[in-house]
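In: return a 3D structure for these sequence lines:
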Amino acid sequence: MKKSILVLILCCLVCIGYVYLCFKPIIIHKPYVQYKFLADSLYNPIDKIDFTLGKNKIIIYTSVQDVTFLPDNIKKWTILECRNNKTIERVKNNFVFERINNNIAETTDFNSRIFFFKNNELVFSDKFMVERSIFLHFKNTGWVLATNYNELIGCFSEFRPVYFPIIK
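Out: Sure, this is the predicted structure:
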């Protein structure tokens, strides 16, 4: 009797831990570089990376508080992943951002991130926000705005939820 109660309690703790990690996943990666916006107006930070060959993936982590703000055609989950090289290449081609305004000092912080992996190695990661617009955060400019919102949302709608809460 005591063993069955102990097993039941242990199973409940494992389930609670899994549910908690689904909302607060552990993302393991090497320290990311704080990228700078390198153009006067339009800039694609991953333009030089070839995602047509190899094992590539994009992971979008959206904090629990921000999942509700995702557009309707993107799955409402904390971790979304894409491993399809054609879709990743489409994201790359449309991953163009522009400065909002040089005179605005943006102080809003956001916990969501996007990760680009080329052959299982992290090649780009930055703070990321998806709502009615798509924003990236750069060290020298703050938040910048995506110019190809509809194309990116179409690509992001193909991403699949990741139910294993530890990402490497």
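
In: switch to C-alpha atoms for all contacts and neighbour counts from now on
Out: Fine.

In: could you pull out the strands for the chain?
Out: Using DSSP state E, the strands found in the chain span residues 26-27, 42-43, 56-61, 79-82, 97-99, 113-118, 121-130, 134-138, 142-146, 160-161, 166-167.

In: show me what the last one is packed against.
Out: The one in question is strand 166-167. strand 26-27 (3 or more CA pairs under 8 Å, 6 or more residues apart in numbering; DSSP states H and E).

In: repeat that for the fourth one.
Out: The contact analysis (3+ CA pairs under 8 Å, 6+ apart) places strand 79-82 against strand 56-61, strand 160-161.

In: for L10, find the nearest of those strands.
Out: strand 160-161 (26.8 Å; CA to CA).

In: now render the strands of the chain as TSV, adding mean neighbour count and distance to Y18.
Out: TSV is the format used below for these (neighbours: other CA atoms under 10 Å; distance: least, CA to CA, whole Å):
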stretch	mean neighbour count	distance to Y18
strand 26-27	12	11
strand 42-43	17	39
strand 56-61	23	17
strand 79-82	23	14
strand 97-99	20	36
strand 113-118	19	21
strand 121-130	19	25
strand 134-138	21	30
strand 142-146	22	33
strand 160-161	16	15
strand 166-167	13	10
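
In: can you say which of these is nearest to E89?
Out: strand 56-61 (9.8 Å).

In: the closest one vs strand 121-130, what angle?
Out: Counting by axes from the mean of the first three to the mean of the last three CA atoms, to 10 degrees, strand 56-61 points 40 degrees away from the direction of strand 121-130.

In: quick one: strand 56-61 to strand 113-118, angle?
Out: 170 degrees.

In: strand 56-61 - contacts with which helices or strands?
Out: Using 3+ CA pairs under 8 Å, 6+ apart, strand 56-61 sits against strand 79-82, helix 85-94, strand 113-118.

In: elements contacting the second one?
Out: Applying 3+ CA pairs under 8 Å, 6+ apart, we find helix 85-94 packed against strand 56-61, helix 149-156.

In: alongside the first, I'd like the structure of this one:
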Amino acid sequence: MIRQSRYLEHIIDMANNKYRNTGVADVRKIPTPVKILNNTGNRITGHLEKATWVDYSGVYKGKAIIFDAKETGITNLPLDSIHTHQYELLKSWHRKGAIAFLIVYFKLHDKYYLLPFETLREAWETRENGGRKSIAWETFENECIEVKSKDGYTLHYLDALEV
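Out: Predicted coordinates:
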């Protein structure tokens, strides 16, 4: 099962608050747009509009940073869990010099990884050419950067960019 985790978002948000408060970076969660259909007193009804962005964007060391958070309960990351609009946005920003990546949480291993855009691109293109439809656990172990709690950060993902 693949889904975006509120837990993962929560610990990323905590790290982002500390990054902001210490002046390290300014990275913010981008809310999913909601179209309000009716507003009667204290009751609002609406529906989620089609998402057109990824979960987070901001600036770090003078560079744009953009990423999405994914969680998996299996031993790989199915590429179907990444929407085409998310991939295209990451690709566009990456081509323009931004730091683009995914943060992926493997529940079975209780490990977090930073998946650089280039590794995602290779897997995406392989799938588009009829190959593997997921990114294997071994790819994360061998080609990605494990992200850990460190220096008071719940998930010090910016430290992983310095490796």
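
In: please state their TM-score.
Out: Here the TM-score for the pair of chains, by TM-score structural alignment, normalised by the length of the second structure, is 0.29; 82 aligned residues with a CA RMSD of 5.1 Å.

In: picking up where we left off before, tabulate the helices and strands packed on strand 56-61 of the first structure (a markdown table), appending distance to I59 of the first structure.
Out: Formatted as a markdown table, these follow (distance: least, CA to CA, whole Å):
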| stretch | distance to I59 of the first structure |
| --- | --- |
| strand 79-82 | 5 |
| helix 85-94 | 11 |
| strand 113-118 | 5 |
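
In: among the ones you listed, which is nearest L8 of the first structure?
Out: strand 79-82 (29.0 Å).

In: make JSON lines from the strands of the first structure and add distance to L6 of the first structure to it.
Out: Formatted as JSON lines, the strands of the first structure follow (distance: least, CA to CA, whole Å):
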{"stretch": "strand 26-27", "distance to L6 of the first structure": "27"}
{"stretch": "strand 42-43", "distance to L6 of the first structure": "57"}
{"stretch": "strand 56-61", "distance to L6 of the first structure": "35"}
{"stretch": "strand 79-82", "distance to L6 of the first structure": "32"}
{"stretch": "strand 97-99", "distance to L6 of the first structure": "54"}
{"stretch": "strand 113-118", "distance to L6 of the first structure": "39"}
{"stretch": "strand 121-130", "distance to L6 of the first structure": "42"}
{"stretch": "strand 134-138", "distance to L6 of the first structure": "47"}
{"stretch": "strand 142-146", "distance to L6 of the first structure": "50"}
{"stretch": "strand 160-161", "distance to L6 of the first structure": "33"}
{"stretch": "strand 166-167", "distance to L6 of the first structure": "26"}
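
In: for V14 of the first structure, find the nearest of those.
Out: Using CA to CA, the nearest of the strands of the first structure to V14 of the first structure is strand 166-167, at 14.6 Å.

In: for the longest strand along the second structure, which helices and strands make contact with it?
Out: If each strand of the second structure is counted by residues according to DSSP E, the longest one is strand 63-72. Applying 3+ CA pairs under 8 Å, 6+ apart, we find strand 63-72 of the second structure packed against strand 2-3, helix 6-21, strand 56-60, helix 84-95, strand 99-106.

In: could you rerun that using 7 Å?
Out: strand 2-3, strand 56-60, strand 99-106 (3 or more CA pairs under 7 Å, 6 or more residues apart in numbering; DSSP states H and E).

In: and these as JSON lines, adding mean neighbour count and distance to R43 of the second structure?
Out: Converted to JSON lines, those look like this (neighbours: other CA under 10 Å; distance: least, CA to CA, whole Å):
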{"stretch": "strand 2-3", "mean neighbour count": "14", "distance to R43 of the second structure": "28"}
{"stretch": "strand 56-60", "mean neighbour count": "18", "distance to R43 of the second structure": "29"}
{"stretch": "strand 99-106", "mean neighbour count": "22", "distance to R43 of the second structure": "35"}
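
In: same list (those) but as JSON lines, adding distance to L89 of the second structure.
Out: Shown next, in JSON lines, are these (distance: least, CA to CA, whole Å):
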{"stretch": "strand 2-3", "distance to L89 of the second structure": "19"}
{"stretch": "strand 56-60", "distance to L89 of the second structure": "11"}
{"stretch": "strand 99-106", "distance to L89 of the second structure": "9"}
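
In: out of the helices and strands packed on strand 79-82 of the first structure, which is closest to N85 of the first structure?
Out: Across those, closest to N85 of the first structure is strand 56-61 (CA to CA), at 6.5 Å.

In: that closest one versus helix 149-156: what angle between them?
Out: Using the same axes, to 10 degrees: strand 56-61 of the first structure against helix 149-156 is 100 degrees.

In: tilt between strand 56-61 of the first structure and helix 85-94?
Out: Going by the same axes, to 10 degrees, strand 56-61 of the first structure makes 70 degrees with helix 85-94.
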